[in-house]
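*Asks:* here are the coordinates; sequence isn't available:
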């Protein structure tokens, strides 16, 4: 019976070849555009998240507290009738105390890598040129495990900081702007007034102009001395084996160490919200293409139902049930959807391959960028599933109308 219904459905579609081809083309174009645009948007979203997760710490422990510490007078007299104003907290050296013990605690956690960092602002001077930079004090062997900076080294090595404590690693953009090269001496002045001369032992290039022109890496002990923070750091950066567990792990660490601990999800909430909104808009736009194609299917099947009233009545008189008639016209929608999926996915793959070849340069950057395309099975299943759903919904309404045809009324000329 099913084979018979499909055969009759195919004959109906072939009888109206021009309209059927137009409806089929609508599904083909809808599927291909849906697939290519969805893959491009999803690919760019994954690329953004990958860059965010890969190039930044999964968790950051800061030398601050999530809630400010209350002054002793507020703790002793929370409901006092007299309020003391302009109470100045005691001056103290900022930084994470006992960071060595915190690092020992963190490193006992499986799948977790951590490194201590002391960062501050400094002034780099060379040949009469001055430029403000961010100075990062690190232990090179530890920092390389939680950062991708080693991947971006173009000259020298980050590991040489351990062998040369008076060495400095800077971005190639900073070197270009200040006319520096490997082996040159660069004078660094800290905010405490201390001045030291460092030898350039490495250059890196990340492709982010602000980072390449404004960051420098020095041995941790040297920065502690320059910023007058002996045995102190202000950041602990953490990488996890599973980045998605960062929010849960950050809450556990903050409860233990008390210092403010921020996961990459918390740090990028605005970006994640923007990506979610962008996805909704994208699926609404590309879904509209398939909705338009569905109207074409509805038009073709509705016309067939109107033209085949007598044939439907004869089939009903021969013993076909209402559900058989309904299934016959649903099969027409399924045939258009299935064939449209096959050709639409093929055309979509061609568009995706073409989009991957497009390259461009972001203003202010010398790096060549390519469009990121998501080739995951999910994209193909989603495009095909939405197309089939639209086709079946478009076929359902005329199929229901055909199932309600009364053979007696039609054969007697009552309708």
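*Replies:* It's in. All figures in this text were calculated on a predicted structure; none of them were measured in a lab.

*Asks:* going forward, measure contacts between C-alpha atoms and count neighbours the same way
*Replies:* Noted.

*Asks:* What are the buried residues along stretch 113-131?
*Replies:* Burial within stretch 113-131, assessed by neighbour count using 16 or more other C-alpha atoms under 10 Å, is assigned to 113-125.

*Asks:* next, the one to line up against it:
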């Protein structure tokens, strides 16, 4: 194909301009893929952290819920529901005397059916010290940040004072790290029976924490769960409870993609300038080729191929380098941000579909940028081109 060889020859003749065009596309692809991968990962990590010790669907009532065990069985019949954990929440104060000044702080006290929580919420996966003793009703689980603030360790005695003015001495049975700073600093977990005792709830619970196989199915499954419940109970999803946060994350990602997409447009503009300049410089050569029998289609194809080749090289390099960068960020860059953000590692989340969309959008920009100079070259008549000096 003679058009390809002529296009290659012209690119090699103008190495600096060709390299500049390739670098522009390369930077655009790399920035978009890396930024989207990190942004998706951080968003997903934040949502997973928020959902680590809470529910995907909440079932609650202004009054406590009796006969909750039967309701749990009914809810767990719904396809897509992993399980339901009976829960009681209250506010309290934790006091630790230790070996120095007493530490006193307000905390959110959450009572879980621990057997259910271990099975449904994988609660034991968050324990970094000690263990969950489901038989010890005076065992309390505290967050990593709260333990560090108090100076408490597994086995230490703490005093829990609830809003119902119940005073109870408990033993630190374990320390958890949920990945969400507010939970790790301001939440303590106790057995459900203990929570029922200190809140005078008898054999009732405050809510049912429903966990799903996929939390993003909550809006669809909420109707199936509601059909299994009495009409006097209320129900809500985690998305409804965190609507402001999710909207902010969506807006942030949209603005980021719009801003970084400008780089792709600039890269297309560089290709347009390169080809447009080449058309002006090669006007005489175009006239000679037209005189030799090259059609307008052949001329247009030469410049179009050149733009596409420059774009494809930039796209391939961008994909390779961005995947290398994402691998490095995920595995080796955590120390750079762990002191700033509450992260154990830097999550990366990007799909082949998203990469394909980025590549496709960039290719369209490159194609459009290549068509206009190529069309301008094809429009030149052979006599007019030969007169040009």
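*Replies:* Received the coordinates, thanks. On a predicted model such as this, the values are computed, not experimentally measured, just so you know.

*Asks:* neighbouring contacts of stretch 265-276 of structure 2?
*Replies:* For stretch 265-276 of structure 2, contacts defined as C-alpha atoms under 8 Å, 6 or more residues apart in numbering pick out 17-18, 20-21, 24-25, 28, 303, 307, 310, 365-366, 369-370, 372-374.

*Asks:* Tell me the residues of structure 1 aligned with that stretch.
*Replies:* Under TM-score structural alignment, the match for stretch 265-276 of structure 2 in structure 1 covers residues 291-302.

*Asks:* Pull out the buried residues from that stretch.
*Replies:* For stretch 291-302 of structure 1, the neighbour count (16+ other C-alpha under 10 Å) marks 291, 293, 294, 295, 296, 297, 298, 299, 300, 301, 302 as buried.

*Asks:* Would you mind finding the match for residue 248 of structure 1 in structure 2?
*Replies:* Checking TM-score structural alignment: residue 248 of structure 1 goes with residue 220.

*Asks:* Residue 333 of structure 2 contacts residue 348, doesn't it?
*Replies:* No - using C-alpha atoms under 8 Å, residue 333 of structure 2 makes no contact with residue 348, being 11.8 Å away.

*Asks:* The two - which one has more neighbours?
*Replies:* Legend: neighbour count by other C-alpha atoms under 10 Å for residue 333 of structure 2 and residue 348, higher for residue 348 (22 against 15).

*Asks:* How about that one: what's its closest non-neighbour residue?
*Replies:* residue 41 (4.3 Å; C-alpha to C-alpha, 6 or more residues apart in numbering).

*Asks:* same check, this time on residue 263 of structure 1
*Replies:* Among residues not flanking residue 263 of structure 1 along the chain, residue 59 sits closest, at 4.4 Å (C-alpha to C-alpha, 6+ apart).

*Asks:* thought that neighbour was touching residue 265?
*Replies:* No - here residue 59 of structure 1 does not reach residue 265: they are 9.1 Å apart, not a contact under C-alpha under 8 Å.

*Asks:* shared neighbours of these two, which are they?
*Replies:* Shared contacts of residue 59 of structure 1 and residue 265, counting by C-alpha under 8 Å, 6+ apart, come down to residue 246.

*Asks:* hmm, back to that, for residue 346 of structure 1, state which of the buried residues of stretch 113-131 of structure 1 is nearest.
*Replies:* The shortest approach to residue 346 of structure 1 among those belongs to residue 113, at 44.4 Å (C-alpha to C-alpha).

*Asks:* was I right about the closest one contacting residue 239?
*Replies:* Yes - judged on C-alpha under 8 Å, residue 113 of structure 1 makes contact with residue 239 at a distance of 5.2 Å.

*Asks:* Name the residues contacting each of the two.
*Replies:* By C-alpha under 8 Å, 6+ apart, the residues touching both residue 113 of structure 1 and residue 239 are residue 146.

*Asks:* Now the element after the helix or strand hosting residue 240 of structure 2, going C-ward?
*Replies:* In this assignment (DSSP states H and E), residue 240 of structure 2 forms part of helix 238-241. Tracing the chain C-terminally past helix 238-241 of structure 2 and defining elements by DSSP H and E, one meets helix 243-281 next.

*Asks:* Next, the mean deviation of that following helix compared to structure 1.
*Replies:* In the superposition with structure 1, the average deviation recorded for helix 243-281 of structure 2 is 1.8 Å (mean C-alpha distance after the TM-score superposition for structure 1).

*Asks:* Can you classify residue 188 of structure 1 as helix, strand or coil?
*Replies:* strand (DSSP: H, G, I helix; E, B strand; the rest coil).

*Asks:* residue ranges for the helices of the stretch 51-200 of structure 1, please.
*Replies:* Using DSSP state H, counting those that start in this stretch, the helices of the stretch 51-200 of structure 1 run over 72-76, 99-107, 140-146, 160-163, 172-177.

*Asks:* Let me know how buried the residue opposite residue 78 of structure 2 in structure 1 once aligned is, in neighbour terms.
*Replies:* When structure 1 is aligned by TM-score structural alignment, residue 78 of structure 2 is paired with residue 109. The tally of other residues near residue 109 of structure 1 (other C-alpha under 10 Å) stands at 10.

*Asks:* quick one: residue 109 of structure 1 from residue 179 of structure 1, how far?
*Replies:* 45 Å (C-alpha to C-alpha, to the nearest Å).

*Asks:* do the same with residue 164 of structure 1
*Replies:* Per C-alpha to C-alpha, residue 164 of structure 1 is found 23 Å from residue 179 of structure 1.
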